[in-house]
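Trainee: below: sequence and its predicted model.
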Amino acid sequence: MPKTINARAYAKINLFLRVVGTKKDYHEIESLLQSVDLYDEITLSKASDGSITSDFPGDNSLIVLNTLARAFSLGGMHLSVNKNIPLGGGLGGSSADAAAAALACAALWNLPLTKVKKLVSPLFGDIAFQMTGGTAIARGRGENLEVFPSLPLYYVLLAFPEKGVSTKEAYALSDTLPKGNGSGLSLYWALSRGEKADRFYLNDLLSPAMLLNDEISPLLNKMQDERALLTGMSGSGSTLFSLYKTREDAERMASTLACKTFITKSISPFAGK
């Protein structure tokens, strides 16, 4: 068996996010998720001293590795992370790293992948999706996945306000505001046909995020574009996105924005690759 595994931890965007309700200490959601070609790079190595450590001690990855170590009586490991996904932007960087760490751990110790996913999926909202990637609707806390055929290739313009948004505060504020209606399925079918999908867009965390961060609303208005199939905010923010059929159109819009931007693309499922 290898002593070191290198892996990529891919970001996600929420194309649709409806807060369904609350249960115990978390919110139930319905969210259409899409992987994008922006990723952290992780390296998981066996550690002879038996310790389980990470470059980011407070990261979710350590919880995942300790969970798997207890379940399978594993030895020590060290996780190194080269961060490219912005922190606190609604792109799921922490869960992406944890998902990649789980997959790397399975490869490093030759663990049964089905059991690894079953153990890890309930731990964090996005991790079940980010161990599979591609396109899916997540329900419940995010652990219940309905996987769909990949959407057509879209170029994704990401725009980053200077200030972030606290996920905890956004969800708490959403409890005091009206919720939207609709289904991520309608949005999925529109995008699968290459149609504009703004009429199906919903993110129940957008209004709370706008109240918490005054940069979001003017930037979102600036990004409205007839050539974009969909424009919105990912997760609890503050990252905004637009989907385009061509990179040129994405670059044209990016050139008009004063904030930091990044152009990437949608990607297919990556689990097992």
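Mentor: Thanks, I have it. Residues are numbered from 1 along each chain as shown.
Trainee: drop to CA atoms for contacts and neighbour counts, all remaining ones
Mentor: OK.
Trainee: what segments of the stretch 151-273 of the chain are helices?
Mentor: Assigned by DSSP state H, counting those that start in this stretch, the stretch 151-273 of the chain shows helices spanning 167-174, 184-192, 206-212, 216-222, 247-254.
Trainee: what's the most buried one of those helices?
Mentor: helix 206-212 (a mean of 20; mean count of other Cα atoms under 10 Å).
Trainee: packing partners for that one?
Mentor: Using 3 or more Cα pairs under 8 Å, 6 or more residues apart in numbering; DSSP states H and E as the contact criterion, the elements in contact with helix 206-212 are helix 167-174, helix 216-222.
Trainee: can you put the ones you listed in a markdown table and add distance to residue 20?
Mentor: Rendered in a markdown table, the data for the helices and strands packed on helix 206-212 read as follows (distance: least, Cα to Cα, whole Å):
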| stretch | distance to residue 20 |
| --- | --- |
| helix 167-174 | 11 |
| helix 216-222 | 23 |
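Trainee: for the stretch 1-150 of the chain, which segments count as strands?
Mentor: Assigned by DSSP state E, counting those that start in this stretch, the strands in the stretch 1-150 of the chain fall at 4-23, 26-47, 52-54, 76-82, 135-140, 144-148.
Trainee: adding another structure so you can compare the two:
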Amino acid sequence: MNKIKSFAKINLFLKVIGKSKNYHNLYSLISQINLFDEISIQETSAKKSKFLFTGPYKIKSEKNTISDLIYLMKKNFLHLKDKNFIVRVKKNIPNGSGLGGASSNAVTVFKYLKKKYKLKISYKESLKLLAKIGKDCPLFIDNKVKLIKSSGVRYVRFHHRLNLKLLIIFPNQFISTKKVFNKLNKFSKISINKKINLTRKPSLINLCKLYKNDLYVPASRISKKIIDLSKMLDKLDTILYYSMTGSGSAFFVICDTKKSLLNVQKMIKKQKKAFWTTIAKTI
């Protein structure tokens, strides 16, 4: 049985620029990274679909983004109406980390079913369908770097790759996205028409330092671990840039060399043994 990779993502910067209806509008640069869950899917003659999660970050809920996706696809595609599936997911991406694992899982299954059953659905309609599962789901439709200019459905795609090596740090604390946004007190007023050049690493890093992540402050009101981790990273002069990703609680660190990243990882493991870390890169 073939396993499909479901990649995580990072927000290199994240600005909350307003709110429309029930969703916040974001201005955020996003790249997928080579940290991934592993998914296998097979058709079953059983009367309902089954979802099996394993791995270090397995979940127990029968209701999840994949079950929501399959329900929606069976409703929208006559060819899938009477089909059921066994979906196995090895969860390597931490939950409640801001790395987008749940959304990525749903989109990965969508792309598999669309290809296998030759479903007739346009790119635009695919994005609309995926947005019903989660507003950030459309971002995983392909591996391109994206600049969000809304709640996730509207974005600019880049053709260049970032080619960044990273250290991912997860303080082993689940943080609710809803709770983080509820703690947000103000919106950022910035121009969203600024040109971004992915090929010039120094200017990109400076832009990220300027914009940072608007959700850091509200997330730090929920988790002291986030404040402690920031204080640790602030002391290291080998770090070019670090930030929390999404609504947290995971952070990423960018250094000039892999050796520097390994040294930061070693320090984190020594001082915070409960924290999970991994070396990764953008894809």
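Mentor: Sure thing, it's come through. Small disclaimer: the values here were computed from a predicted structure and weren't measured.
Trainee: tell me the most buried of the strands of the stretch 1-150 of structure 1?
Mentor: The densest packing among those, expressed as mean neighbour count by mean count of other Cα under 10 Å, is seen in strand 135-140 with a mean of 23.
Trainee: can you give me how far that one is from the chain middle?
Mentor: Taking Cα atoms, centre = their mean, to the nearest Å, one finds the center of strand 135-140 of structure 1 at 11 Å from the center of the full chain.
Trainee: what range in structure 2 matches it?
Mentor: Aligned by TM-score structural alignment, strand 135-140 of structure 1 falls on residues 145-150 of structure 2.
Trainee: ignoring the adjacent residues along the chain, who's closest to residue 258 of structure 2?
Mentor: What sits nearest to residue 258 of structure 2 in space, not counting adjacent residues and going by Cα to Cα, 6 or more residues apart in numbering, is residue 165, at 7.0 Å.
Trainee: contacting residues for the corresponding residue of structure 1 for that neighbour?
Mentor: When the two structures are superposed using TM-score structural alignment, residue 165 of structure 2 falls opposite residue 155 in structure 1. Shown in contact with residue 155 of structure 1 (Cα atoms under 8 Å, 6 or more residues apart in numbering): 243-247, 250, 263-266.
Trainee: from residue 107 of structure 1, how far off is residue 155 of structure 1?
Mentor: Using Cα to Cα, to the nearest Å, we find residue 155 of structure 1 at a distance of 31 Å from residue 107 of structure 1.
Trainee: where does stretch 14-33 of structure 1 end up in structure 2?
Mentor: Stretch 14-33 of structure 1 corresponds to residues 11-30 in structure 2, going by TM-score structural alignment.
Trainee: residues in contact with that stretch?
Mentor: For stretch 11-30 of structure 2, contacts defined as Cα under 8 Å, 6+ apart pick out 9-10, 31, 145-152, 187-190, 192, 208, 211-215, 243-246.
Trainee: doesn't residue 195 make contact with residue 152 of structure 1?
Mentor: No: under the contact definition of Cα atoms under 8 Å, residue 152 of structure 1 does not touch residue 195, with a separation of 10.9 Å.
Trainee: and the closest residue to residue 138 of structure 2 other than its chain neighbours, how many neighbours?
Mentor: The shortest distance from residue 138 of structure 2 to any residue other than its chain neighbours is 5.1 Å, reached at residue 127 (Cα to Cα, 6+ apart). The number of residues packed around residue 127 of structure 2, counting by other Cα atoms under 10 Å, is 22.
Trainee: let me see the contact set for residue 127 of structure 2.
Mentor: Neighbouring residues of residue 127 of structure 2 by Cα under 8 Å, 6+ apart: 137-138, 141, 153.
Trainee: could you list which of these belong to helices?
Mentor: Secondary structure defined by DSSP state H assigns none of these to helices.
Trainee: which of the residues you listed lies closest to residue 233 of structure 2?
Mentor: residue 137 (30.4 Å; Cα to Cα).
Trainee: in which helix or strand does the nearest residue to residue 197 of structure 2 once chain neighbours are set aside reside?
Mentor: For residue 197 of structure 2, ignoring the flanking residues on the chain, the nearest one in space by Cα to Cα, 6+ apart is residue 204 at 6.8 Å. Assignment of secondary structure by DSSP states H and E places residue 204 of structure 2 within helix 201-211.
Trainee: one step back: mind putting the helices of the stretch 151-273 of structure 1 in a markdown table, distance to residue 52 of structure 1 included?
Mentor: Shown next, in a markdown table, are the helices of the stretch 151-273 of structure 1 (distance: least, Cα to Cα, whole Å):
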| stretch | distance to residue 52 of structure 1 |
| --- | --- |
| helix 167-174 | 28 |
| helix 184-192 | 39 |
| helix 206-212 | 36 |
| helix 216-222 | 39 |
| helix 247-254 | 42 |
